[in-house]
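[1] Here is a sequence with its predicted model. Questions after.
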Amino acid sequence: MSRTFTAVVNPAAGGSASAARLIPLAKLLREAGAEVVVEYSCGLEHATALARGAAANGHVVLGVGGDGMVGCVGGALAGSEAILGIVPAGRGNDFARQLGLPKKTEELAALLLEGEPRAVDAIEANGVPVLGSVYAGVDAVANDNANKTRIFKGQAAYTVGALRAILGWRPAAYRVTIDGQVHEERGFTVVAANSGYYGFGRHIAPDARHDDGLLDVVIIGQARKTLFVQVMRELEDGSHVRRPQVTVLRGREVRIELTEPGRRLPYGADGELPGELPVTAKVMPGALRVLAP
């Protein structure tokens, strides 16, 4: 029996890239006998409603876009029996990279048509389901810079945003509580990772698995700014975890907060900035059924 798909697209964010990826894919799906409905959202809240409505009708829901849109659509389906398909069409596509989704349109179409859903973990961040990671520190500030830029695109936006964030950064004093155990750290960032990748392919948590029921907690501690720039380069292959300034821990529930009175920092999740610290991230084991290799 052919599948029926509802593609949820945000035309306001990377709309041309989403269309360029979706149009040939939808053509292949329809030629194979599948029905494809395309819904254009007005924003993330509308996308959530569209995804849940399509799932209620028994459709496979396609999140079309970058990590923000995919995280929103996937988060809307987490904890249900609905099936998610991912059509990577954003700047980062980090959760798609973690899942090993094919880049070729023909291979992705075959996966969506014939693949069996597999259970993967999600994260509940201050009560909101997300997919890839929750992070607080210089990376969240860099994320904000990248989202606001109108000059640079793709990886250049992340790189320039990160450099701007580093130049203006002063070490933050964190309290990180992992399954009840408290860790005090001063430094650059704390990441609670379900996916090993974030920030346009940076391998922040190289040993993270999206189906092990655990979050990898990466803490980049205090160091010279010049050294942190070197760490940024090492994020490409994950070799940063060998540095003494980097601590990697694991747990099911992670709370990240600041201990400095009066200081405020944003936290990020799936390329979006939902709010400011503190944030509590809890793993949701096997909460999402996704079409992936």
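    Good, I have the coordinates.
[2] from here on, contacts and neighbour counts on C-alpha atoms
    Fine.
[3] Around the nearest residue to residue 96 once chain neighbours are set aside, how many other residues sit close by?
    Of all residues not flanking residue 96 in the chain, residue 88 sits nearest, at 6.5 Å (C-alpha to C-alpha, 6 or more residues apart in numbering). For residue 88, the number of neighbouring residues by other C-alpha atoms under 10 Å comes to 28.
[4] Verify the stated contact: residue 88 with residue 66.
    Yes. Contact criterion C-alpha atoms under 8 Å: residue 88 and residue 66 qualify, at 6.0 Å.
[5] What ranges does the stretch 1-150 of the chain have for its helices?
    Along the stretch 1-150 of the chain, the segments classed as helices by DSSP state H, counting those that start in this stretch run 15-31, 44-56, 67-77, 94-99, 105-114, 138-148.
[6] Now stretch 256-271: buried residues?
    Along stretch 256-271, these residues count as buried under the neighbour rule (16 or more other C-alpha atoms under 10 Å): 256, 257, 258, 265, 266, 267, 268, 269, 270, 271.
[7] now stretch 48-65
    By neighbour count on 16+ other C-alpha under 10 Å, the buried set for stretch 48-65 is 48, 50-52, 54-55, 58-65.
[8] from the helices of the stretch 1-150 of the chain, which stretch is densest packed?
    Across these, the average number of neighbours (mean count of other C-alpha atoms under 10 Å) peaks for helix 67-77, which reaches a mean of 27.
[9] residues making contact with that helix?
    Applying C-alpha atoms under 8 Å, 6 or more residues apart in numbering, the contact partners of helix 67-77 are 8-10, 44, 47-49, 51-52, 55, 61-64, 83-84, 86, 90, 92-95, 122, 128-132, 270-272, 288.
[10] hold the first one in mind and look at this next one:
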Amino acid sequence: MSRRVLLLVSPVSGGGRGERALGAVVAELAAHGIRTHVHRSESLADAAARVRAAGPDALVLALGGDGLIGAAAGAAAETGALLLPLAGGRGNDTVRRFGLGLDPAATVRRLPTLREHRSDLAWITTNDGVAARGLGYLGVCATGFDGVANELGNAVRWKLGPFTYLVGGVRALFQFRGAHYTLTVDGRERSGRGWFVAIANHGQYGGGIRISPHSRIDDGQLDVVGLWGGSVARVAAVLLSAYRGVHLGFRGVESDSGREFQLSADQPLGVYVDGERVGTLPASITVRPAVLRVLTGPDAPAVGQG
């Protein structure tokens, strides 16, 4: 392979999962005759900078969690580099939705069978945090109960993998009582008391929560799902059902699609993108259609058919 190959790895994602898989991934690349430059990323900003430096002809393999993959995706969309996400985090929702499997070495072994697609990139801007200058993402932007659960889950010291968010959700049931949101989708405004609002690109987060199960990365739009009104019991029922993607028919659950979103609340709620806190509401989210070249499995759930 004549193009430059950059392998980004997060030493800390998933309790070191990426670091442990690194040797096997490099060996599989060598078996394909591919020499790669390995970089252990110090931060999401560092990962993005390395992708930009690799140039437009690079193949970038991102071995880490959804946050690292999202940072690499945003930079690759700028340069035109080709991205291959590899499972190296706790939830690995992007890898799941892209049909790539949870064994990163096995994914590289199947490299000749993977397919290149053009993916949309969601773009969020907040007034503070890492998204203050704008940040791209592939998965889900979540705030409200989801964000509180994420924060409490991340505070858990035990290595629980995809169950981390579930534990955080149980704790959030006793600490969060909702917020008054104002949501605008392509000029259509909705306001009221709600529990969470999630704006999705590929539609899955939290280690398997299919919050927007019909979302696609190549349809030129984003999808929003919110829970408006109801009790704590309804929140729990909705989120448990979301693991199977069967929650959209619940009372109070509303969904919409569009290209431009504005979201604010009556309290300074944290905004989470693919498990990483990126700022505080208010936030502006838009879609950048087909700006990212990405490799997926042949039966990727987040890729439209035809």
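    Received, thanks. Since the model is a prediction, treat every value here as computed from it, not as a measurement.
[11] about what we covered before: quick one, which of the helices of the stretch 1-150 of the first structure is nearest to residue 208 of the first structure?
    Checking those against residue 208 of the first structure by C-alpha to C-alpha gives helix 94-99 as the closest, at 9.3 Å.
[12] what stretch of the first structure does stretch 219-234 of the second structure fall on?
    Under TM-score structural alignment, the match for stretch 219-234 of the second structure in the first structure covers residues 212-227.
[13] quick one: which of the buried residues of stretch 48-65 of the first structure is nearest residue 32 of the first structure?
    residue 60 (15.3 Å).
[14] How many neighbouring residues does the closest residue in space to that closest one that isn't next to it in sequence have?
    Leaving aside its chain neighbours, residue 60 of the first structure sits nearest to residue 5 (4.7 Å; criterion: C-alpha to C-alpha, 6+ apart). Applying other C-alpha under 10 Å, we find 26 residues neighbouring residue 5 of the first structure.
[15] what does residue 157 of the second structure give?
    Residue 157 of the second structure has 8 neighbours, counted by other C-alpha under 10 Å.
[16] Matching it against the first structure, which residue comes up?
    Under the alignment (TM-score structural alignment), residue 157 of the second structure pairs with residue 150 in the first structure.
[17] Distance check, that match against residue 238 of the first structure.
    Using C-alpha to C-alpha, to the nearest Å, we find residue 150 of the first structure at a distance of 29 Å from residue 238 of the first structure.
[18] Contacts only, for the alignment partner in the second structure of residue 130 of the first structure.
    In the second structure, residue 130 of the first structure lines up with residue 137, judged by TM-score structural alignment. Contact analysis of residue 137 of the second structure by C-alpha under 8 Å, 6+ apart lists 70, 71, 73, 74, 121, 122, 123, 124, 201, 273, 274.
[19] Same question for residue 64 of the second structure.
    Contacts for residue 64 of the second structure (C-alpha under 8 Å, 6+ apart) come out as 8, 9, 10, 13, 14, 17, 18, 86, 87, 88, 89.
[20] Quick check: the farthest pair among these?
    Maximum pairwise distance among those (C-alpha to C-alpha): 14.7 Å, between 8 and 14.
[21] where's residue 151 of the first structure relative to residue 203 of the first structure, distance?
    Distance from residue 151 of the first structure to residue 203 of the first structure, by C-alpha to C-alpha: 25 Å.
[22] For these two, indicate the residue with more neighbours.
    Taking neighbours as other C-alpha under 10 Å, residue 151 of the first structure and residue 203 compare with residue 203 leading, 24 against 8.
[23] Please name the nearest non-neighbouring residue to the equivalent of that one over in the second structure.
    Aligned counterpart of residue 203 of the first structure in the second structure: residue 210 (TM-score structural alignment). Excluding the flanking residues, the one nearest residue 210 of the second structure by C-alpha to C-alpha, 6+ apart is residue 204, at 4.5 Å.
[24] re the thing from before, could I get the buried residues of stretch 256-271 of the first structure as JSON lines with distance to residue 40 of the first structure and secondary structure?
    Below are those laid out as JSON lines (distance: C-alpha to C-alpha, whole Å; DSSP: H, G, I helix; E, B strand; the rest coil):
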{"residue": "256", "distance to residue 40 of the first structure": "35", "secondary structure": "strand"}
{"residue": "257", "distance to residue 40 of the first structure": "36", "secondary structure": "strand"}
{"residue": "258", "distance to residue 40 of the first structure": "38", "secondary structure": "strand"}
{"residue": "265", "distance to residue 40 of the first structure": "32", "secondary structure": "coil"}
{"residue": "266", "distance to residue 40 of the first structure": "29", "secondary structure": "strand"}
{"residue": "267", "distance to residue 40 of the first structure": "27", "secondary structure": "strand"}
{"residue": "268", "distance to residue 40 of the first structure": "24", "secondary structure": "strand"}
{"residue": "269", "distance to residue 40 of the first structure": "22", "secondary structure": "strand"}
{"residue": "270", "distance to residue 40 of the first structure": "20", "secondary structure": "coil"}
{"residue": "271", "distance to residue 40 of the first structure": "20", "secondary structure": "coil"}
